[in-house]
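> sequence and predicted structure are below.
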Amino acid sequence: MKGEKRVYERIDKALGSKGWFTIFPETSIKHYPIQISDHAPIEVDLNLTKNNGKKPYKLDAWVLDYPDCIQVIKEVWNINDVGSPTFRVVRKLARVRQSVKKWTLDKLNDWSMKWDDFDKRLEHGIELAISGGGEEEYNQHSQGSSCYPYTDIPKNIRRRVSNDDADVLGKPFSAKEIRRAVFHMGPLKSSGPDGIPAIFYQRCWHLVNKDCTKAILSILNSGMVLREMNRTFIALVPKCDNLEDVKDYHPISLCNVFMRIVTKCITNQMKKVMGYLVGEYQNAFLAGRSISDNI
């Protein structure tokens, strides 16, 4: 037929067998309009990265710029809890996470913001930047189980720590050292299972410092920590470009920022004597030394 009575029929199709849909049950097809040739392009999407599981909530850094959100944090943090210092902090952090999540959703609804549309616009912007040949590097930096004290120490290890060094390492931790550890952390680095980034502690230190300091000192002095506090995420970091086997990944543990504060306090204490406890030929991973010194 010709003219207005002409009939168009789509002949561009994709076929899949039962075996295919058994292996790739989330397969979908996207149809695109005719632009260049007389064929309409189609795209087969396997949806291999689709995850229907519920993602854990992570506190967004931007919410800390709003005084009314800080007020919400202050109100829920000041609720009294009964228990050990670390248990009280766990309860307070849980309430902060729930309250800030609700505040965030209410705020976004007021702004009528739809995150799906935002993600699509963001992906489109990234594609435009890549197609434009941009090669700039962006650096984001604005960022288990119970522990038990070690008692079975081998007796045949030669002592390398002098009495003076032992006094330095055994010196009680102070609130000043804890504050230093908090504010020397990358504010926006990946958070752990509790979803609380380091910037939360830095921005709200005037609200949480007393409870957090008491809990951290309790952990450092007793060597014990709650399981809830010491949970971690296991992340797989690629070692190479061609990923073919599990050995091509390097597993790392993402612990909660609160526990990173504890370990940073211990690390800062050890740095005071580590320089002359480690042999002179070990130059890597030590402050003030470089692996290139061995060349």
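Yep, that arrived. Since we're looking at a predicted model, the values are computed, not measured. Numbering: from 1, shown residues only.
> could you use CA atoms for every contact and neighbour count after this?
Fine.
> show me where the stretch 151-295 of the chain has helices.
Using DSSP state H, counting those that start in this stretch, the helices assigned to the stretch 151-295 of the chain run over residues 163-169, 175-183, 198-203, 205-222, 257-277.
> elements contacting the longest helix anywhere in the chain?
In the chain, taking DSSP state H as the definition, the longest helix is helix 85-111. Using 3 or more C-alpha pairs under 8 Å, 6 or more residues apart in numbering; DSSP states H and E as the contact criterion, the elements in contact with helix 85-111 are helix 67-77, helix 205-222.
> the ones you listed: which one's closest to residue 85?
Proximity to residue 85 (C-alpha to C-alpha) singles out helix 205-222 among the helices and strands packed on helix 85-111, at 4.6 Å.
> make TSV from the helices and strands packed on helix 85-111 and add mean neighbour count and distance to residue 271 to it.
Supplementary listing: these in TSV, determined by neighbours: other C-alpha atoms under 10 Å; distance: least, C-alpha to C-alpha, whole Å:
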stretch	mean neighbour count	distance to residue 271
helix 67-77	15	34
helix 205-222	17	16
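> how many other residues sit next to the residue nearest to residue 178 when sequence neighbours are not counted?
Nearest non-adjacent residue to residue 178, counting by C-alpha to C-alpha, 6 or more residues apart in numbering: residue 265, 6.3 Å away. In terms of burial, residue 265 registers 21 neighbours under the definition other C-alpha atoms under 10 Å.
> do I have it right that residue 265 meets residue 181?
Yes. At 6.0 Å, residue 265 counts as touching residue 181 under the criterion of C-alpha atoms under 8 Å.
> can I get the helices of the stretch 151-295 of the chain in TSV including distance to residue 98?
Rendered in TSV, the data for the helices of the stretch 151-295 of the chain read as follows (distance: least, C-alpha to C-alpha, whole Å):
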stretch	distance to residue 98
helix 163-169	39
helix 175-183	23
helix 198-203	14
helix 205-222	17
helix 257-277	18
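> out of the ones you listed, the one nearest residue 115 is which?
Ranking these by their distance to residue 115 (criterion: C-alpha to C-alpha) puts helix 198-203 first, at 22.6 Å.
> just checking, what packs against the closest one?
If contacts are counted by 3+ C-alpha pairs under 8 Å, 6+ apart, helix 198-203 sits against helix 175-183.
> and here is the other one:
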Amino acid sequence: MRICYNNINSVYQCSGDFNKVDYQEDKWGGSKGRIPGAALFNKGKAEHLLMDIPYKGPRFTWCNKREYHSVVLERLDKGYGSRPYRMEAWNLDYEECIRLVHNEWTEPVLGSATVRMICKLSRARNCMRLCSISKRKEWNKKWSDFDDNLVEGLHEIETKGVTRTFTTAYASQVEYAKVSAKYWKQRAKMKWNTEGDTCSKYFFNWVKGRADRNYIAGIKIDNGEWNFDSEEFLSPNDRDALGIRFTPKEVRTAVFQLGPLKSPGPDGIPAIFFHKCWHFIKHDVVGTVLAILKGNSSP
């Protein structure tokens, strides 16, 4: 799974005999309680953006070929599919990641405003993914060395009065802790997983309910009477104001009103990316939005 995640830029599937039970419902018989290795296996799936692929067939695919109360059944044959990469906000705290995105963004792209924007966002997402993989490897190495460095640092303090090794180890873990906090903060905001904010029946019913609540049936006018004629809801001046062209300032205001870590769209890019990189992406973003609003480009 790690090889696929690090080297394949598109979605992929892993299937076969994994010889590992993920959850208690995939096992019948034998010892009850915590399944050895299940937590680590599920953590690996989450880190590599894998999800279970639904299947039809027997509930269990393996047995220990014993009798009576000694029988154990397990589901070991299964498949996992990758989810499209969702940009991780903590990468944007590293200047080298921003530079990589900047270099790719400034490369020329042919096509309409929308096509150019899609291509550049795709490049940016891939840059962030590569940066994420690199940083994960770096942090894994640092974490494995932390105990040794800490012990060595304490030893130097006690024997030589030197604090350099200890201070360096401490500083690296403070940085790692900050990155981890932002990582899990973004995960906590992932409403598409935790609150059903996905392309599901629940989600569409929720959107429909919101649209019904936002529907304006009538307007109460100054004399206390209700006007239910939608043609007269707006005055001529109001209608003229709605026809005024949008400005770059309004586009920027709309972008920065977006919650930085709110659930992103299908491209997996959170609003914080646009906030952090606005200084070099603003012309493309504003140009694309205005072109769409003017009807000069398809969304």
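Thanks, I have the structure now. On a predicted model such as this, the values are computed, not experimentally measured, just so you know.
> TM value for the aligned chains?
Both chains were compared after superposition, and using TM-score structural alignment, normalised by the length of the first structure their TM-score is 0.47; 162 aligned residues with a C-alpha RMSD of 3.8 Å.
> ok, back up a step: name the next helix or strand downstream of the longest helix of the first structure, please.
Downstream of helix 85-111 of the first structure, the next assigned helix or strand under DSSP states H and E is helix 115-131.
> got the angle for that following helix vs helix 85-111?
Calculated by axes from the mean of the first three to the mean of the last three C-alpha atoms, to 10 degrees, helix 115-131 of the first structure forms an angle of 90 degrees with helix 85-111.
> what helices or strands is helix 115-131 of the first structure leaning on?
The helices and strands touching helix 115-131 of the first structure, judged by 3+ C-alpha pairs under 8 Å, 6+ apart, number zero.
> report the buried residues of that helix.
Under the neighbour-count criterion of 16 or more other C-alpha atoms under 10 Å, helix 115-131 of the first structure has nothing buried.
> quick one: the residue lying closest to residue 80 of the second structure once chain neighbours are set aside from residue 2 of the second structure, how far?
Using C-alpha to C-alpha, 6+ apart and skipping residues adjacent in sequence, the residue nearest residue 80 of the second structure is residue 52, 4.7 Å away. Residue 52 of the second structure is 16 Å from residue 2 of the second structure, where distance means C-alpha to C-alpha, to the nearest Å.
> more neighbours: those two, which one.
Neighbour totals were compared for residue 52 of the second structure and residue 2, and residue 52 leads with 14 against 10 (other C-alpha under 10 Å).
> residues contacting the more buried one?
The neighbours of residue 52 of the second structure, taking C-alpha atoms under 8 Å, 6 or more residues apart in numbering as the test, are 78, 79, 80, 81.
> what's the farthest-apart pair in these?
Spanning the widest gap among the contacts of residue 52 of the second structure are 78 and 81, at 10.4 Å by C-alpha to C-alpha.
> packing partners for the host helix or strand of residue 128 of the second structure?
Secondary-structure assignment from DSSP H and E places residue 128 of the second structure in helix 113-160. Identification of packing neighbours for helix 113-160 of the second structure by 3+ C-alpha pairs under 8 Å, 6+ apart yields helix 95-105, helix 164-188, helix 278-293.
> residue 114 of the second structure versus the residue lying closest to residue 131 of the second structure once chain neighbours are set aside, what's the distance?
The shortest distance from residue 131 of the second structure to any residue other than its chain neighbours is 6.1 Å, reached at residue 97 (C-alpha to C-alpha, 6+ apart). Separation of residue 97 of the second structure from residue 114 of the second structure (C-alpha to C-alpha): 24 Å.
> for residue 44 of the first structure, pull up the helix or strand it's in.
Applying DSSP H and E as the criterion places residue 44 of the first structure in strand 42-45.
> list the buried residues of that strand.
Neighbour counts over strand 42-45 of the first structure (16+ other C-alpha under 10 Å) mark no residue as buried.
> that one - contacts with which helices or strands?
The helices and strands touching strand 42-45 of the first structure, judged by 3+ C-alpha pairs under 8 Å, 6+ apart, are strand 28-31.
> now do the contacts for the closest residue to residue 73 of the first structure other than its chain neighbours.
Taking C-alpha to C-alpha, 6+ apart, and ignoring the residues beside it in sequence, residue 73 of the first structure has residue 96 as its nearest neighbour in space, at 5.8 Å. Taking C-alpha under 8 Å, 6+ apart as the criterion, residue 96 of the first structure is in contact with 73, 76, 77.
> out of the helices of the stretch 151-295 of the first structure, flag the one nearest residue 67 of the first structure.
helix 198-203 (11.3 Å).
> now residue 121 of the first structure: how far from residue 44 of the first structure?
Relative to residue 44 of the first structure, residue 121 of the first structure is positioned 22 Å away (C-alpha to C-alpha).
> ok, residue 207 of the first structure next?
Spatial separation of residue 207 of the first structure from residue 44 of the first structure under the definition C-alpha to C-alpha is 52 Å.
> what does residue 130 of the first structure give?
Between residue 130 of the first structure and residue 44 of the first structure the distance, using C-alpha to C-alpha, works out to 23 Å.
> out of the contacts of residue 52 of the second structure, who's nearest residue 236 of the second structure?
Proximity to residue 236 of the second structure was ranked across those by C-alpha to C-alpha; first place goes to residue 81, at 54.8 Å.
> that closest one contacts residue 45, doesn't it?
No. Taking C-alpha under 8 Å as the definition, residue 81 of the second structure is not a contact partner of residue 45, at 9.8 Å.
> give me the common contacts of the two.
Looking at what touches both residue 81 of the second structure and residue 45 (by C-alpha under 8 Å, 6+ apart), the common residues are residue 51.
> rewinding a little: sort out which of the contacts of residue 52 of the second structure are in helices and list them.
Within the contacts of residue 52 of the second structure, no residue falls in helices by DSSP H.
> now distance to residue 160 of the second structure too, for those residues, in TSV please.
TSV is the format used below for these (distance: C-alpha to C-alpha, whole Å):
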residue	distance to residue 160 of the second structure
78	56
79	56
80	53
81	54
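> tell me which of those is nearest to residue 147 of the second structure?
The nearest member of these to residue 147 of the second structure, counting by C-alpha to C-alpha, is residue 80 at 34.4 Å.
> that closest one against residue 15, yeah?
Yes. With the criterion set as C-alpha under 8 Å, residue 80 of the second structure and residue 15 qualify as a contacting pair; they are 6.2 Å apart.
> of those two, who's got more company?
The residue with the greater number of neighbours, taking residue 80 of the second structure and residue 15 and applying other C-alpha under 10 Å, is residue 80; the counts read 18 against 12.
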